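**Student:** okay, sequence plus prediction incoming.
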Amino acid sequence: MEIKQGSQSFYIGDEKNSEAEVHFVRVGETRIILDHTHVAEHLRGKNVGQQLVKAAVEYAEKEKLHVIPLCPFAKAEFEKNPEYQKLLG
């Protein structure tokens, strides 16, 4: 399963009609908000959501951005993964 990067998301499938995605919004120069995660029923239970959040985290690290995880799923992933917490902001 290939995770692709869109202009404001990481997704699987087609950007306009994705099977799974984590959506983000850029806030200023130093932050992104993870505001929505969606995984189609047939992909659930396969760690797809976790992989999408991880892709967003890796992007934030590379771009030196802080992350505000407003989406409940992304927030839970940040709570489960102490290594993500250094990006909170």
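**Tutor:** Thanks, I have the structure now.

**Student:** from here on, just use CA atoms for contacts and neighbour counts.
**Tutor:** Fine.

**Student:** hmm, V57 is touching E83, no?
**Tutor:** No. Here V57 lies out of contact with E83, judged by C-alpha atoms under 8 Å, at a distance of 9.8 Å.

**Student:** adding another structure so you can compare the two:
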Amino acid sequence: MTTDSAATESSAPTVRHEPALARYTLRIDGETAGFADYEVDGTEVLFTHVEVDPARRGQRLASILVEQALDDVRVRTDLTVVPVCPYVVSWIELHAEYQDLLTRGR
């Protein structure tokens, strides 16, 4: 069986930072499938809300979105992450390698 690599690549989720909207957007096939809203307050970035299209739930998309957003914060800033959204709180609790983001800069 062969797979069409172009189709596979285009259907892979991508996360884009949209600073003008204070949001990370997860897109699949050119359509928004989810987003993570945040607010910057001084030296902190507060992740306030994560949402995934109900039709696409159960595909680990929220996890992909949060992971890539936190990776971007780690690389691009020195801000301390403050998880306000319950999903982000539990995600960071389950991923010890991201817990340093909660205390850096303090």
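**Tutor:** On my side now, so go ahead. The model shown is predicted, which means the values in this text are computed figures rather than measured ones.

**Student:** and V57 and E83 of structure 1? Which one has more around it.
**Tutor:** V57 (21 against 10; other C-alpha atoms under 10 Å).

**Student:** so that one, which state does it fall into?
**Tutor:** When classified by DSSP: H, G, I helix; E, B strand; the rest coil, V57 of structure 1 comes out as helix.

**Student:** trace it over to structure 2, please.
**Tutor:** Aligned against structure 2 by TM-score structural alignment, V57 of structure 1 finds its counterpart in L70.

**Student:** now K46 of structure 1
**Tutor:** Checking TM-score structural alignment: K46 of structure 1 goes with Q59.

**Student:** quick check: its match is in a strand.
**Tutor:** No. Under three-state DSSP, Q59 of structure 2 falls outside any strand and is assigned coil.

**Student:** looking at this, K86 of structure 1 is in a helix?
**Tutor:** Yes. Membership of K86 of structure 1 in a helix is supported by three-state DSSP.

**Student:** quick one, strands of structure 2?
**Tutor:** 14-18, 23-28, 31-41, 44-52, 80-83 (DSSP state E).

**Student:** save the ones you listed as CSV, and put in distance to W91 of structure 2 too.
**Tutor:** Output for these, formatted as CSV (distance: least, C-alpha to C-alpha, whole Å):
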stretch, distance to W91 of structure 2
strand 14-18, 17
strand 23-28, 16
strand 31-41, 13
strand 44-52, 11
strand 80-83, 9
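
**Student:** columns distance to L65 of structure 2 and mean neighbour count on top of those strands, output as a markdown table?
**Tutor:** Listed next are those as a markdown table, based on distance: least, C-alpha to C-alpha, whole Å; neighbours: other C-alpha atoms under 10 Å:
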| stretch | distance to L65 of structure 2 | mean neighbour count |
| --- | --- | --- |
| strand 14-18 | 6 | 17 |
| strand 23-28 | 6 | 21 |
| strand 31-41 | 7 | 18 |
| strand 44-52 | 8 | 19 |
| strand 80-83 | 14 | 21 |
